[in-house]
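Trainee: here are the coordinates; sequence isn't available:
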């Protein structure tokens, strides 16, 4: 099947084919020589020659098997619907607004791209190796209990296999004895009691619950490890990524950790027992009847696999579109909840409802399509099992009618067939789940393959603070290689001085003082130095521990006022938090809240007014007590009285500290030591307040219009 479907020939695929044929030829050869009384020596010799040739072909294909390079460009790019490289390392954007045809095309493209990637890598095995980065987290090898429980699981699996082998044999013996004891008062007590108390009760009431309990712990460990790893990855990515992410898509990607850790359970509970059962059953049924019964069993498995291989891609073809519709619905719901005020004030609740309903209707329609196709696959699977069962019964019944085998042996075959085909009903879902899982997990894989754009240098050292001198040397910067927003900035901020940046919106003020100084982005050219140390050569942790900022848009967790302020310095006492709030002129306002400092502020501080949110952010800076301060429109949403109080507090906290001030209210920066007027990413004017007014340039125009 692999050779017929592949557009490129892979020697490992040839090897798999030759190996299977070798095993079957060997089995036929042995059966011919051992069980046939009137065998033909020439035919036997030809059988042996074919086996030797197949063994030689296997050796040749292994020797010449090509090695797949992990550095291949296509394999390095993770697959995901719309897998073209997205700016700043963000997850690819889902078409939430596109029509149904577009979404369906995206789903089909994902499936086609997946198959192309499998083809490119040389098969599913090479493709699945891409997910090996998750193995240390799926399999908790560092957990000491893992090895202890692992031994228990192995013993339980072996005992389960023994139970599966002995149970049908004992039941067959019981039926045979009942048949022979007909018309008497005797009962096969020994066999019945042995089956119940030695096989069934220990297996069903003791071993199986223990096995499930151990595997449940495995799942908990792997899920916790993988989920934590995913969260750590998100928190470790650069500002460049978070500026472009879609929270709903990222959350959906992280949630795929729940699916990935299920691989451990499937592998231990389904695959290992299945392989052992097939091997043992083939050997025992061949011994009990003949090789033909064993071959019927193997043929049934092979035909079942062919049906799965051929039909499953068709069944899961709608899977990517269905999953995409689910992600779209989750993203719309997440954004609608987070941005509810926008819908409220623009009176667009009905519009959002329509968007959500359209996506969910498509999701349900696709789910129905997937379900119908699965039913067709189930019918095909059942047909294979019925035909195989019929063939096995005819062979066994023929031996029993001829009295070559007993009725008990016939019953044993029937019981083995039920036990050995039962896992197939589970396995028919495993292949589909494996494909669907890889499509789902592509988002998680891409997330983990996203590299931070800002990383510590190998020789990075902690920043040594010597006063707070900041230098921008010929700094230029462009987002994602586009048009530069900062162009050849050169200025020096002496230790303990205050500099202000003013200018039109979009002039590059926040980029200069916030994103570049905090090293959310690295400069495109030039360098930024603090006390003579290039910030690219110091650790990010030590750099940001030195800095503090009050941003125009605050980011708060949904917690109490006390804990929100304490977030700036986790070890701070309650009294220190209260003092910081007094300095920010918000302490009295907090005391008027229903629960004071224990009041919840809501998601992103929605329960607070704009001025209260800004003053809480200022309180965080007072509590953090940084050595270098950035004030980005720190008083833009407070009234004049409060602004005066905050400015007095700022004068105290900024005294002796290097301070960057970004402001549109020029009255807040007129006492700055230096004022830089930014215009289209360049410094158009520089000087103090009086000097700039004398120039009568851009600053003068801004001052006269304030």
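Mentor: Cool, got the structure. Since this is a predicted model, take the numbers as computed values, not measurements.

Trainee: hey, let's count contacts and neighbours off CA atoms from now on
Mentor: Noted.

Trainee: quick check: residue 283 touching residue 294?
Mentor: Yes - assessed by Cα atoms under 8 Å, residue 283 is found in contact with residue 294 at 7.4 Å.

Trainee: okay, pairing it with this:
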């Protein structure tokens, strides 16, 4: 797998350039630090060639002062470099995570059908983390190491051209092998991100579905599935470490060979008087200053390769358009009334398998429309179109006789929408926090009214902490009926113009259902309501009932009219009545 070359201008434009002042300052610090480090080889030459032969105490004192100052400069620049760039890198990671999470949440519903929650968590948290090696000390050290190597080569050439050329031959070979090695390593990091996302996804699912796992006694199966993923990750990391180790060890080998040549050739030159002992020692030290950053650059390069893999995957998400960026959806709604005209709607998730076929009906303002029919008939798909969770493919939905649903800005439309699903989601927090989710700025009186209207207080009054009771992930500490009432209270609090109820009373016992029926009747007053119902007794008062089968409206009318027709609705109603 080749590296996408477009990632480099993206890094420069989006990551480095906005932080150019900090990056340039970091490079300045590392150059100052590296230049200060060059004092020690210079002082070593003076020590051997001038101080010892001449027994010059004053020069020795001066050299010691120079070395102390150089060490202090190195320490200060190292601290500032790490402090400034590491903090900025973490700041960038935080901002990038927020940016990616925001982009993920802005995607249409079909996006979440294709990506599991574990994969998305991995993209947001893990892939982004490696970026610290780009803006952190990694990029600056890479540049600083290059500058140091150039400086060192220049100084080495002034000491001995012959020795310098001997040292450059293995160095050039090492750089060539390193670049080849990175091309091998990069696909491993891409695969690592994918494997990690897959493992995370399964892990999240197994934890969320722990009751199903335990009820079917399949813990061993889940362990095997996780073990298989963990081993795939291990094999990937093993290949990555092996390739990285080969690059590093080849560098050490080549540099070792260079050192042997330098010792042999340099030692011979000292014996023959071609260079002084001080020249030889300082050359060896300067050589280490040339070699060390290059070896270090190979290590940093490995981390940069991993960062690139994560950034490529992160950019995939950032480049996705949000559903709010649909150029068709530019219309902002005024105060709406709530009437609908559904015209010639056809819809298919797969082109060869139509879900809805030529759906036509009208919904007056403030009326109640119920959808019934067998499972898989298209009821939920139709409701998802009305809720704008899916986009209309062919046909039209017109609001208030003039606003085309595909052209209305989503946020502007959804502020008028309230939804209560069959398995509505609750967050890990208190009961009051979950109800207030639909309207965080609501007053305490509004909250209390919603609680009473949905009969939430019927069970919270028995709890020690009342509305401040923490309910656990997805309300795991509550019964199905209690969770449903909290969801209904959340919709009541929002007080929307358009209401969608998907089996809103399905999880309630008879006593709770009677309470909720009364609260829903109050909630639905003056609101355009769409109901998906399997229990037909809950929709007897609906203004119109549409019986949908195989994606088509087979029957329509009020409860009384459909009973009188003695068709499919009548058969379903009689069947349920006998149960």
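Mentor: Everything's here; your move. Because the structure is a prediction, the values reported are computed rather than measured.

Trainee: can you calculate the TM-score here?
Mentor: Remark: TM-score between the superposed chains equals 0.93 [TM-score structural alignment, normalised by the length of structure 2]; 574 aligned residues with a Cα RMSD of 2.4 Å.

Trainee: circling back to that earlier point, so which of residue 283 and residue 294 of structure 1 has more stuff around it?
Mentor: residue 294 (23 against 14; other Cα atoms under 10 Å).

Trainee: residue in structure 2 paired with that one?
Mentor: Using TM-score structural alignment as the criterion, the counterpart of residue 294 of structure 1 in structure 2 is residue 164.

Trainee: in which helix or strand does its match reside?
Mentor: Taking DSSP states H and E as the definition, residue 164 of structure 2 sits inside helix 161-208.

Trainee: which secondary structure elements does that helix sit against?
Mentor: Other elements packing on helix 161-208 of structure 2 under the criterion 3 or more Cα pairs under 8 Å, 6 or more residues apart in numbering; DSSP states H and E are helix 117-122, helix 137-159, helix 219-272, helix 277-318.

Trainee: the third one vs structure 1, average distance?
Mentor: Read that as helix 219-272 of structure 2. Here the mean offset of helix 219-272 of structure 2 against structure 1 after fitting is 2.9 Å, by mean Cα distance after the TM-score superposition for structure 1.

Trainee: now the spatially most central residue of structure 2, nearest residue through space, not along the chain?
Mentor: Nearest to the geometric centre of structure 2 sits residue 124, at 2.0 Å (Cα atoms, centre = their mean). Leaving aside its sequence neighbours, residue 124 of structure 2 sits nearest to residue 97 (Cα to Cα, 6 or more residues apart in numbering; 5.5 Å).

Trainee: any idea how far the equivalent of that neighbour over in structure 1 is from residue 56 of structure 1?
Mentor: With TM-score structural alignment as the criterion, residue 97 of structure 2 lines up with residue 227 in structure 1. For residue 227 of structure 1, the distance to residue 56 of structure 1 (Cα to Cα, to the nearest Å) stands at 47 Å.

Trainee: neighbour count winner among the two?
Mentor: The residue with more neighbours, out of residue 227 of structure 1 and residue 56, is residue 227; 21 against 12, by other Cα under 10 Å.

Trainee: who are the contact partners of the more buried one?
Mentor: 254-255, 257-258 (Cα atoms under 8 Å, 6 or more residues apart in numbering).

Trainee: related to what we said a few turns ago, of the helices and strands packed on helix 161-208 of structure 2, which approaches residue 476 of structure 2 most closely?
Mentor: Set against residue 476 of structure 2 and scored by Cα to Cα, those come closest in helix 117-122, at 18.7 Å.

Trainee: ok, average deviation of that closest one from structure 1?
Mentor: Mean for helix 117-122 of structure 2 is 1.3 Å (mean Cα distance after the TM-score superposition for structure 1).

Trainee: other residues contacting that helix?
Mentor: Contacts of helix 117-122 of structure 2 (Cα under 8 Å, 6+ apart): 104, 196-205.

Trainee: what number of residues lie near residue 364 of structure 2?
Mentor: Neighbours around residue 364 of structure 2, by other Cα under 10 Å: 15.

Trainee: measure the aligned partner of residue 389 of structure 1 in structure 2 to residue 44 of structure 2 for me?
Mentor: Taking TM-score structural alignment, residue 389 of structure 1 has residue 259 as its aligned residue in structure 2. To residue 44 of structure 2, residue 259 of structure 2 is 19 Å away according to Cα to Cα.

Trainee: now residue 372 of structure 2
Mentor: From residue 372 of structure 2 to residue 44 of structure 2 the distance is 91 Å (Cα to Cα).

Trainee: between the two, which one's more packed in?
Mentor: Per other Cα under 10 Å, whichever of residue 372 of structure 2 and residue 44 has more neighbours is residue 372, with 24 against 18.

Trainee: dump the residue contacts of that one.
Mentor: Taking Cα under 8 Å, 6+ apart, we find residue 372 of structure 2 in contact with 379, 532-534, 536, 545-548.
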